[in-house]
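Q: No letters, just coordinates:
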């Protein structure tokens, strides 16, 4: 989301101290996306619907440290194999997306009704996670983060959720199908104004909540939360045989590339890690200056 918040005081505050979060960051890509350029891949161990994934993350050229984080892992839970994938795109520092990387999926899967009603469980976990971030803003800082999360269950069902403008797209029979909703201020203007906020666009700029944030929903953002929502859009997607691959990416990609362009670009690339790297390379070639994070997930 680049530096969507323009309040200089807040930006200064998020970088004043060498936080514990920075000290605890692991240099390996698999556990942290904080390096300027990192990539990796992996596979599920399921004997039925096997998943393979690749990811690539590139630090942007906006003059701030990397604020994107990702999750790409597999877990066994109640005799099911879960593929867990996420992109967290932070603003005003990396403490909130770092916290989300380590905790959001745990919070979702710990919800007692996850297996009975995943939609309610995901919404409850998003809400409780956001409440924790706000209650601990002194430690986590004033910033926030978008999120797109994907939970594959046995390679047969997908539960996708998001807040903000990090996006999930599936290639379905060769066509791009967007699975998430971009929460943009101009589309939620009435809700924001009803809460006492406003949406404005400076000349040559994009619509922003209170002239600061370019998304209408996000985790954190303590100073704007009275006018923001952390309510995710949640969608259940039964996996069909004509679904070839999925792309999860931050808006550093989607700002410069349409959904179908992204799908067409990597359709012939069978290695998901190479596909993710190709997408980020193309975004850079198109002059994207934001942090760019991308995960490509294939079957087989």
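A: Alright, I've got the coordinates. Note that the coordinates shown come from a computational prediction; the quantities given were computed from them, not determined experimentally.
Q: contacts, neighbours, all on C-alpha from now
A: Will do.
Q: Quick one: the helices in the stretch 101-250 of the chain, in order.
A: Taking DSSP state H, counting those that start in this stretch as the test, the helices found in the stretch 101-250 of the chain are 118-135, 137-140, 189-194.
Q: residues making contact with the shortest one?
A: It refers to helix 137-140. 95, 96, 133, 220, 222 (C-alpha atoms under 8 Å, 6 or more residues apart in numbering).
Q: Tell me the gap between that helix and the middle of its chain.
A: 21 Å (C-alpha atoms, centre = their mean, to the nearest Å).
Q: List the buried residues for that helix?
A: 137, 140 (16 or more other C-alpha atoms under 10 Å).
Q: A further structure is provided below for comparison with the first:
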């Protein structure tokens, strides 16, 4: 069953027509007043562009709410699985997506580090410095070159994600989506090896976060595991 067919069935269930699979809204028939809405502009034709627009909109919303949320920022990694066959992965910063295929780790994201994008940062009026500290930082403050938010540094940062599309076949076993608190203490292959014999996805994510803590990770640790088999 295609994604469009699934969306159409969802719409029919809530009493909607099936003329437009890209947009709609509905209300549950349960006792609770639950409503939903969705809109997918050009996602089926140009999924990468649609994801980039979503990241841009998210960044704008975070900046607009900086008074409530604070002036800090965040990295991000996302994955969309279409028809159980096509995986669309996007990221900004050092949150990472790692796919396991036949037991071998394959990184699908790009770590956006200041030293690899120093020319772009310089062209925006910023600079990259190892002082203070021991890693390259944007304006001597932020250790990633792309992020949501970070209003005080926004002129020198990018929020455009790296986007890639990966075909999912029988070789694909699972994907790990995690923040840098995991990757600072574990290599891609170490993370894959840690959970390759665990069948349950939730237990796998818990195992990875526990292992990162055991390895004395001092950064934030967020982890999602999606099992394909």
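A: On my side now, so go ahead. Only a predicted model underlies this, so the values are computations on that prediction, with no experimental measurement involved.
Q: After superposition, what is the TM-score?
A: Overlay of the two chains. TM-score (TM-score structural alignment, normalised by the length of structure 2): 0.82; 201 aligned residues with a C-alpha RMSD of 2.1 Å.
Q: Could you dump the helices of the stretch 101-250 of structure 1 into TSV and include distance to residue 226 of structure 1?
A: TSV is the format used below for those (distance: least, C-alpha to C-alpha, whole Å):
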stretch	distance to residue 226 of structure 1
helix 118-135	11
helix 137-140	15
helix 189-194	9
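Q: sorry, back to before: closest one to residue 72 of structure 1 out of the contacts of helix 137-140 of structure 1, please.
A: Nearest to residue 72 of structure 1 among these: residue 96, at 18.0 Å, using C-alpha to C-alpha.
Q: I'd like the distance between that closest one and residue 254 of structure 1.
A: 22 Å (C-alpha to C-alpha, to the nearest Å).
Q: Compare those two (neighbour count), which wins?
A: Ranked by neighbour count (other C-alpha atoms under 10 Å), residue 96 of structure 1 and residue 254 place residue 96 first, with 31 against 18.
Q: so what's that one closest to, chain neighbours aside?
A: residue 144 (5.6 Å; C-alpha to C-alpha, 6 or more residues apart in numbering).
Q: Now check the one you found against structure 2: what is it aligned to?
A: Under the alignment by TM-score structural alignment, residue 144 of structure 1 pairs with residue 73 in structure 2.
Q: Now do the contacts for its match.
A: 147, 148, 149, 150, 151.
Q: quick one: the first one and residue 77 touch, right?
A: No - Residue 147 of structure 2 is beyond contact range of residue 77, at 10.6 Å (criterion: C-alpha atoms under 8 Å).
Q: so what sits against both of those two?
A: Joint contacts of residue 147 of structure 2 and residue 77 (C-alpha under 8 Å, 6+ apart) are residue 92.
Q: More neighbours: which of the two?
A: Each of residue 147 of structure 2 and residue 77 has its neighbours counted (other C-alpha under 10 Å); residue 147 has more, 27 against 21.
Q: quick one: what's aligned to that one in structure 1?
A: Match for residue 147 of structure 2 (TM-score structural alignment): residue 218.
Q: Neighbours of the nearest residue to residue 277 of structure 1 once chain neighbours are set aside, how many?
A: Leaving aside its chain neighbours, residue 277 of structure 1 sits nearest to residue 56 (5.4 Å; criterion: C-alpha to C-alpha, 6+ apart). Neighbourhood size, residue 56 of structure 1 [other C-alpha under 10 Å]: 28.
Q: give me every residue that touches residue 56 of structure 1.
A: 37, 38, 39, 40, 273, 276, 277, 280, 293, 294, 295.
Q: Which residue, neighbours along the chain excluded, lies closest to the third one?
A: In space, not counting the residues next to it along the chain, residue 39 of structure 1 is nearest to residue 56; the distance is 4.2 Å by C-alpha to C-alpha, 6+ apart.
Q: distance of that neighbour from residue 128 of structure 1?
A: The value you get for residue 56 of structure 1 to residue 128 of structure 1, if C-alpha to C-alpha is used, is 29 Å.
Q: In structure 2, which residue is most central in space?
A: Nearest to the mean C-alpha position of structure 2, by C-alpha atoms, centre = their mean, lies residue 77 at 1.6 Å.
Q: Might one say that it is in contact with residue 96?
A: Yes - between residue 77 of structure 2 and residue 96 there is a contact at 6.2 Å, judged by C-alpha under 8 Å.
Q: if I look at the two, which residues touch both of them?
A: With C-alpha under 8 Å, 6+ apart as the test, residue 77 of structure 2 and residue 96 both reach 177, 178.
Q: Could you pick out the longest strand of structure 1?
A: strand 80-91 (DSSP state E).
Q: which helices and strands does that strand pack with?
A: When contacts are defined as 3 or more C-alpha pairs under 8 Å, 6 or more residues apart in numbering; DSSP states H and E, strand 80-91 of structure 1 sits against strand 68-77, helix 95-109, strand 144-153, strand 243-249, strand 292-299.
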